[in-house]
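K.L.:
Okay, here's the prediction I keep looking at, along with the sequence it came from:
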Amino acid sequence: MDYEVIISGGGPVGLMLAYELGLHGVSVAVLERLTEVDETIKAGAINVPTAEALDRRGLIPDLRAAMERNREAFLEIMRRRSGGAVAPPPAAARFAGHFAGIWLLADRIDASDPDFAGRGEGVLGGVRQQDIEALLEERVTALGVKVMRGVEVTGLEARADGVTVLAGERRFECGWLVGCDGGRSLVRRLSGFEFPGTPPEITGHQAMVEMEDAEGLAFGWTRTDTGVYVNGPIPGRILTVEYGGPPDDRDTPVTAAELQASLRHVSGVDVTITGVVSATRFTDHARQATTYRLGRVLLAGDAAHVHSPFGGQGLNLGIGDAVNLGWKLAAVARGRAPESLLDTYTAERHPIGAWVLDWTRAQVLLMRPEPRARALRGIVSDLIDTSAGTTYFVKRISGLWQRYDLPGEHPLVGTTVPELALADGSRPADYLHDGRGLLLDLGAVPAGAGDGRVRRVTTTCPDRPDLGGLLVRPDGVVAWAGTGGPSLEEALAAWFPAA
């Protein structure tokens, strides 16, 4: 065996999974067909579960430094465009996201909603997907993970005891293969995963361009009789949506002429695009694998589910897959848990993926230019323009609603560990940097519980005297909460079965 796990795809999902596995000492190789990070404009923010996941691994300080660099770069662009000083944007911007281009305003959120309480890192804007990839590649390399760029998986042979992976003339043997190779995943197709869903009906373009005669373009999201276009917020950033079916060809490079024709068609403005910095096409087919595991082959990220980019859910959904799968696959690969533990991966992540598909389908419908869609959009806009409506949509977009259906009656079971203010000034996230499970003894956990299978921390939480203890999985999910007893031993046996 060359590696215990091979990951096909070195984007943020593949690298996050590699990091999770590397923390547990698993022998991992990442095979990535691209020779360098793709600079095409992609996700620009991460939701609460993603931010919390990165916080649990101690990655937030480096990410915030990247965010500050991006902020300074944006201000410099604005200074050059305006020819003078530019005031920095306000710290508390009113924009809290959008649904189908309908803005959600932060001052409409009901901050007293209990779902906002006890959460750690919030939604982080100004985060480029490339920043996350660069940070993760640096961290996985430090762990000894082998990242092979310019190496593309071309074939595979899965057996009961392992997988042979072909990359051109190169051949690798591994115990497990994970496809993180995108929406047109070769791993998924060669392994026989079913991938049902709904067909595409739009052609979308997203690009950074240089353009002239653009004064007539409205700023932000604009719907017209022929589609939707977005101008900004970064100068030169455009997005178009046309409802004439999917693109004829998604593989050839996007040209200035193609972008110009699309933008003119949707906006009605005779813009001239003089240069293309980066560009991509997209569509809205929404498909999901019926299972995320077939024997020794697993899927994560876009390989497991595809949908339109509206709402920025793709990156977040994929990171959630990686942190859920990583510690489980590590436990199985190192012989600390039976293969049945991997069955919980599909059981927990598939419902969230299904929700994201429906969330994006609804947005595509509301952006259609036809009269029925316009009527429905008006009603949804009215609902959003209320405190209850904005709060609902923000909770959904930010991921605050997400939880897993785990055994246990305590309301914290299945949720992300709350941001507890522990007596010594520490936080639960501080004890999860190494990827191990955590048994937090707040005064009522029996002596000897956990017996080395998890990190045990004894402290108090003055703000939660009702909480005797927590068992937290490596992915930050509360597996048990209470005051000891058989339920704690059952949870330990289920999630951490061997020393």
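P.N.:
Ah, there it is. Numbering: from 1, shown residues only.

K.L.:
Could you use CA atoms for every contact and neighbour count after this?
P.N.:
Noted.

K.L.:
Pro199 reaches Val306, doesn't it?
P.N.:
No: if you go by CA atoms under 8 Å, Pro199 and Val306 don't touch, sitting 11.0 Å apart.

K.L.:
the strands in the stretch 1-150 of the chain, which residues?
P.N.:
Counting by DSSP state E, counting those that start in this stretch, the stretch 1-150 of the chain has strands at residues 3-8, 28-32, 45-46, 95-99, 102-105, 124-125, 146-149.

K.L.:
Could you do the stretch 301-450 of the chain as well?
P.N.:
Under DSSP E, counting those that start in this stretch, the stretch 301-450 of the chain gives strands at 305-306, 438-441.

K.L.:
In addition, the following structure is provided for comparison:
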Amino acid sequence: MDSAVIVVGAGPVGLMLAAELRLADVPVVVLEQLERPTGQSRALGFTVRTMEILDQRGLLPRFGEISTSSMGHFGGLLVDFGMLDSVHGTSHGIPQARTEEILGAWAAELGADIRRGHEVVSVTSDAYGVDVEVRTPAGTERLRASYLVGCDGGRSTVRKLAGFSFPGTPGTMEMMLADVKGCDIPAHPFGHHVPGGVAMSAPLGDGTHRIIVREHGAPVRSQPAEFPEVAAAWQRLTGQDISDAEALWASSFSDASRQVTAYRRGRVLLAGDAAHIHLPAGGQGMNVGIQDAVNLGWKLAAQIHGWAPPALLDTYHRERHPVGERLLMNTRAQGLLFLGDESVQPLRDVLNELIALPSAALHLARMVTGLENHYETGPGEHPLLGRRVPHQELVAESGKTSTTELLHTGRAVLLDLADDPAVRTIASAWHGRVDVFTGHTHAPADDSPFHDTTALLVRPDGHVVWAAPGAGELPAALYRWFGAPR
């Protein structure tokens, strides 16, 4: 084997997966077709769930000061995110290029082998591994790995070469976008509806504005739009001539909506846009892709190291495919609301009335921020089962820590919150796979899910798979998720 895992694509998803694998001491090679990053930034921030994930790996300080907001939108309709139960808000003003830079540096620090200018041209797999033919600046070479993961975007080469089924609906409407400097553009961050379409604009800092236009009836093109086309559409919709502005980049996208039927085919897996494409809405695509990577990383590492229980790797599809389905559903709904013509206005009016109801607003906020996601993890009725462990201050003899800090290593954690030697003795048989913390919570409120909780078993991705009292026997949970004891 040339590597245990080959990851194709050095975007945020591929780099996050590479880092997760290196945290688990798995050799990984990242192949990227581009010789250098484009510098383009379709996504401009993180959802609440991604903020939690980056925090659990200790990455947020690398981004510097992060601007967050308690307001969001669903299809351009304002939604109060301040009611969400998280220590984080939705972040803004973090260009995707910056995210790639930080994740790339982190993956390289951990030992990932990132190779740019390497284009995958063929994929062949057997029962024992995957062979990848790669076109490089020096010629063609072959690499072999135990597993291959395609994180190479919506036009994924891996998806096509490996024969994944990718059903869905083609694009029916198009939006054009550009980042421009040298002009004064009024802010319309949630869209300005005019008879001919929708114009959206938002300042990005340093005199740069992101503009997005959608003209009703415009055909869906096969090639990305160029700035003169974007400027002409902007003038038709708003009356403002920005043709003399400096365009940093321009492109276009449609509302095409597709998802692979299986996230895994033998030794080839997909994550991010390689597995699901949709209308960009609230930056969910990049965020869900990063969450795919964190779900997959530790499971693939367990498989490589030989201790994965039966079917652990298959839980990647079982857990993440429904998340992708929900993603496609909500982005299609948002597209109708945001991009539809005046015939959709009655629906917008009704939905605005519903959003005024706290329960409806909370439901939509949890949907688009990823906080609704939870997994089937076994028997029990504890409120945290299957859900991501929330940030909670903890106290031990060695000092203070938190649930977030304990996950920095990328390993599973058993929280012994009642100083129970029996719990620690059981967990010792999984030493090296599961860390044990003994201490207590720092003054949980009566309505806190930690109230009266004596122990929690938390996966490396932060999801709770066992809790006491009320979730059955600890050895069964340890075996289900972390294999046979040593």
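P.N.:
Noted; the coordinates are in hand. Just so you know, these numbers come straight off a predicted model, no measurement behind them.

K.L.:
Put together a markdown table for the strands of the stretch 1-150 of the first structure, with distance to Thr290 of the first structure and mean neighbour count on each row.
P.N.:
Formatted as a markdown table, those follow (distance: least, CA to CA, whole Å; neighbours: other CA atoms under 10 Å):
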| stretch | distance to Thr290 of the first structure | mean neighbour count |
| --- | --- | --- |
| strand 3-8 | 20 | 24 |
| strand 28-32 | 25 | 24 |
| strand 45-46 | 26 | 24 |
| strand 95-99 | 27 | 19 |
| strand 102-105 | 32 | 20 |
| strand 124-125 | 31 | 16 |
| strand 146-149 | 29 | 18 |
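
K.L.:
and of those strands, who's closest to Ala322 of the first structure?
P.N.:
strand 3-8 (11.2 Å; CA to CA).

K.L.:
Not including adjacent chain positions, what is the nearest residue to the residue positioned nearest the centre of the first structure?
P.N.:
Compute the mean C-alpha point of the first structure, and by CA atoms, centre = their mean the closest residue is Asn316, 1.4 Å away. Closest residue to Asn316 of the first structure apart from its sequence neighbours, by CA to CA, 6 or more residues apart in numbering: Thr50 at 5.8 Å.

K.L.:
what does Lys146 of the first structure give?
P.N.:
Ala29 is the one closest to Lys146 of the first structure (CA to CA, 6+ apart), at 4.6 Å.

K.L.:
The one you found pairs with which position in the second structure?
P.N.:
Aligning on TM-score structural alignment places Ala29 of the first structure opposite Val29 in the second structure.

K.L.:
and Arg71 of the first structure, how far is that from Ile397 of the first structure?
P.N.:
In this view, Arg71 of the first structure and Ile397 of the first structure are 23 Å apart by CA to CA, to the nearest Å.

K.L.:
who has more neighbours, these two?
P.N.:
In terms of neighbours (other CA atoms under 10 Å), Ile397 is the more surrounded of Arg71 of the first structure and Ile397; the figures are 21 against 17.

K.L.:
Quick one: map Thr360 of the first structure onto the second structure.
P.N.:
Mapped onto the second structure by TM-score structural alignment, Thr360 of the first structure lines up with Thr331.

K.L.:
what does Gly318 of the first structure give?
P.N.:
Match for Gly318 of the first structure (TM-score structural alignment): Gly289.

K.L.:
so what's the closest residue to its match other than its chain neighbours up against?
P.N.:
Nearest residue to Gly289 of the second structure, sequence neighbours excluded (CA to CA, 6+ apart): Gly272, at 3.6 Å. Residues near Gly272 of the second structure by CA atoms under 8 Å, 6 or more residues apart in numbering: Val13, Cys151, Gly153, Gly285, Met286, Val288, Gly289, Ile290, Asp292, Ala293.

K.L.:
Same check for the residues you listed, but in the first structure.
P.N.:
Contacts from the contacts of Gly272 of the second structure that recur in the first structure, judged by both residues aligned by TM-score structural alignment, their matches' CA atoms under 8 Å, are Val13, Cys151, Gly153, Gly285, Met286, Val288, Gly289, Ile290, Asp292, Ala293.

K.L.:
Can you report how many residues neighbour the fourth one?
P.N.:
Think Gly285 of the second structure. 23.

K.L.:
Alignment lookup: Leu242 of the first structure to the second structure.
P.N.:
Residue 242 of the first structure: Glu, not Leu. Using TM-score structural alignment, Glu242 of the first structure pairs with Glu215 in the second structure.

K.L.:
And stretch 194-211 of the second structure, how far out from the chain middle?
P.N.:
25 Å (CA atoms, centre = their mean, to the nearest Å).

K.L.:
picking that back up, now the strands of the stretch 301-450 of the first structure in JSON lines, with mean neighbour count and distance to Pro235 of the first structure?
P.N.:
Shown next, in JSON lines, are the strands of the stretch 301-450 of the first structure (neighbours: other CA atoms under 10 Å; distance: least, CA to CA, whole Å):
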{"stretch": "strand 305-306", "mean neighbour count": "26", "distance to Pro235 of the first structure": "29"}
{"stretch": "strand 438-441", "mean neighbour count": "24", "distance to Pro235 of the first structure": "46"}
